[in-house]
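A.B. asks: With the sequence up front, the predicted model follows.
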Amino acid sequence: MAAIEAGGIRHHGGLPPPLLSTGGRRRRASIRSMDVRVVAFATASDVVGREPLTIAVEDGARLSDLARRLMERFPDLAPLWPRLAVAVDGTLANGDVALADGVEVALLPPVSGGAPPHVALVGEAIDPASVTAAVAGPRCGAVVLFLGTARDHHRGRAVAKLSYSAYRPMALAALERIARELADAHRASLAIVHRLGEVPIGEASVAIAAAAPHRQAAYQANREALERLKREVPIWKRELYADGEAVWREEESLAAAVELTS
């Protein structure tokens, strides 16, 4: 972490640090700063360049502060910004995310064929803010977020924890298909993230975010995404009960069984 001193070449917003008085003498106060690495792709790289940039921001700055700095330095970035996804150290983020010294911020335009749905299978706790950030934007008047959480009972029995497993390649393809089809049907943007492995009671096993210009479309897309996920995606839930018994919940068939020839 560096200090930006008076007379230095990097002053946040182009303004020198404030003057402080010490024993009748005035000196410039140093402002602590952080160096953030910025990488850009496709049309964003046409504006800011293809080589990584190091941008100095004040200690405690958020992603929105960096965005303003970038658009001050690169005015042509402003019209592109609403179309960009932004990742901090590989995780999609919104403007409220606090930056740290040395983090990498990636500017990600829509990929070929249009903006893809954000779908993921993760092995750690789900961050609802990042799921929402994946679909939110200026064209949206509503964002609906659903969190499916692990509850402590099932049919009168105490549940200690849940565990999920998946046929990963097929599950990801199914999630992407669902998100694309519902995005087209409702003119919405969708993000679906499902957690695998053990999920403690009270934590989220699935997060679905849907954004649309109007709330009804966002509500409908979100609800349909959940119902289709339960029917079409090869993800299995195992309940471990407080008495030690474990049961697989296999309640929805993915397709008709393969017929066996005699």
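C.D. replies: Received, thanks. Numbering: from 1, shown residues only.

A.B. asks: drop to CA atoms for contacts and neighbour counts, all remaining ones
C.D. replies: OK.

A.B. asks: Which of the three states applies to the residue nearest the centre of the chain?
C.D. replies: Nearest to the geometric centre of the chain sits S130, at 2.8 Å (Cα atoms, centre = their mean). Of the three states, S130 takes helix under DSSP: H, G, I helix; E, B strand; the rest coil.

A.B. asks: quick one: it and G90 touch, right?
C.D. replies: No: the pair S130 and G90 does not pass the contact test of Cα atoms under 8 Å, sitting 11.2 Å apart.

A.B. asks: mind listing the helices for the stretch 151-262 of the chain?
C.D. replies: 168-186, 215-232 (DSSP state H, counting those that start in this stretch).

A.B. asks: Could I get the buried residue list for the first one?
C.D. replies: Within helix 168-186, the residues that qualify as buried are A171, L172, A174, L175, E176, I178, A179, R180, E181, L182, A183, H186, counting by 16 or more other Cα atoms under 10 Å.

A.B. asks: what's the answer for the shortest one, then?
C.D. replies: Of the residues in helix 215-232, those scored as buried under the neighbour-count criterion (16+ other Cα under 10 Å) are R215, A217, A218, Y219, A221, N222, A225, L226, L229, K230, E232.

A.B. asks: want to compare, so here's the second one:
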Amino acid sequence: MSITVLYFAAARERAGVSRESLDVPPGARVADVLALLSALHPSLAPLLPHLRVAVEQQFVGLDSPVSPNAELALIPPVAGGAPGLFAVVDRPLQLAQVVDAVAGETAGGLVTFSGAVRNQTQGRRVLRLEYEAYAPMAEAKLEEIGEEVARSWPGTRLAIVHRVGTLVPGELAVVIAAASAHRKEAFRGCEHAIERLKQDVPIWKKEFFEDGEVWVGLGP
């Protein structure tokens, strides 16, 4: 099937075109399209972790499907925004993804946080967790956190990816990376991100035990 890809700003410069038609396999998702574009435009590949993707003028995640004749746009960080990666996904997380989104020659300090599912809570054995999110709002809130960090510690870049769906003990639920010229700002930015995430981002967690289940924060 065929789709139209739009390029803007730095993405346009790297690809050498502002728009083009691309043949993708039926059932392709955004991640598949990005893989094809990396092969088609090698100079674009290093930029992709820093871009947001919109399909039919709506921001989407890497796992979002792409329909025939869809218009897919590669969106670099906007002027005044918080560069980085802010996503809610339903696949296993990779710490390298958030590191690549913020790393650079100006970053003398880079701090990461990986939140994994524990095998017990208050003495009760955890069988699995189920995460649910209002994904569009959650991603917008994650980006707001990135903007807060950039304002509080100028020059600090942040990336956050949170997983939804069913997770078992040992699997990663969230990965965060903060990069800055100095380690102090990177540590503070990363700590601020995880605390704010727990306050305002609409992501919910249900714990399943051998003897029951509970939505975290609501009690039995």
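C.D. replies: Nice, I can see it. Being a predicted model, the structure only gives us computed values, none of them experimental.

A.B. asks: related to what we said a few turns ago, redo the helices of the stretch 151-262 of the first structure as CSV? Include distance to V193 of the first structure.
C.D. replies: CSV is the format used below for the helices of the stretch 151-262 of the first structure (distance: least, Cα to Cα, whole Å):
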stretch, distance to V193 of the first structure
helix 168-186, 9
helix 215-232, 11
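
A.B. asks: T43 of the first structure: which of those is closest?
C.D. replies: helix 168-186 (23.1 Å; Cα to Cα).

A.B. asks: What range does that closest one cover in the second structure?
C.D. replies: Under TM-score structural alignment, helix 168-186 of the first structure corresponds to residues 135-153 of the second structure.

A.B. asks: Which stretches in the second structure count as strands?
C.D. replies: For the second structure, applying DSSP state E gives strands covering 2-7, 19-23, 52-55, 58-60, 71-75, 86-89, 109-116, 120-121, 124-133, 157-163, 165-167, 172-180, 203-209, 212-215.

A.B. asks: Quickly compare the ones you listed and say which is most buried.
C.D. replies: Mean neighbour count, computed with mean count of other Cα atoms under 10 Å, is highest for strand 157-163 among those, reaching a mean of 28.

A.B. asks: what's the average per-residue distance for that strand once overlaid on the first structure?
C.D. replies: Its matched residues in the first structure lie on average 0.7 Å from strand 157-163 of the second structure after superposition (mean Cα distance after the TM-score superposition for the first structure).

A.B. asks: helices and strands around that strand, which ones?
C.D. replies: Here strand 157-163 of the second structure touches strand 86-89, helix 95-102, helix 135-152, strand 172-180, going by 3 or more Cα pairs under 8 Å, 6 or more residues apart in numbering; DSSP states H and E.

A.B. asks: Could you say which helix or strand holds V57 of the first structure?
C.D. replies: strand 53-58 (DSSP states H and E).

A.B. asks: residue contacts, V57 of the first structure?
C.D. replies: By Cα atoms under 8 Å, 6 or more residues apart in numbering, the residues touching V57 of the first structure are H12, S33, M34, D35, V36, D65, L66.

A.B. asks: Now list the buried members of those residues.
C.D. replies: Those of the contacts of V57 of the first structure that meet the buried threshold are S33, M34, D35, V36, D65, L66, by 16+ other Cα under 10 Å.

A.B. asks: Out of the residues you listed, which sit inside strands?
C.D. replies: Filtering those for strands - DSSP E - leaves S33, M34, D35, V36.

A.B. asks: Now those in a markdown table, please, with extra columns for distance to I208 of the first structure.
C.D. replies: A markdown table is the format used below for these (distance: Cα to Cα, whole Å):
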| residue | distance to I208 of the first structure |
| --- | --- |
| S33 | 36 |
| M34 | 34 |
| D35 | 34 |
| V36 | 30 |
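
A.B. asks: ok, of these, which one's closest to S21 of the first structure?
C.D. replies: Minimum distance to S21 of the first structure across those is 22.1 Å, recorded for S33 (Cα to Cα).

A.B. asks: do you know how far the closest one is from E58 of the first structure?
C.D. replies: In this view, S33 of the first structure and E58 of the first structure are 4 Å apart by Cα to Cα, to the nearest Å.

A.B. asks: can you redo the strands of the second structure as CSV with distance to L34 of the second structure?
C.D. replies: Converted to CSV, the strands of the second structure look like this (distance: least, Cα to Cα, whole Å):
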stretch, distance to L34 of the second structure
strand 2-7, 10
strand 19-23, 11
strand 52-55, 9
strand 58-60, 13
strand 71-75, 9
strand 86-89, 16
strand 109-116, 25
strand 120-121, 38
strand 124-133, 24
strand 157-163, 18
strand 165-167, 23
strand 172-180, 21
strand 203-209, 26
strand 212-215, 36
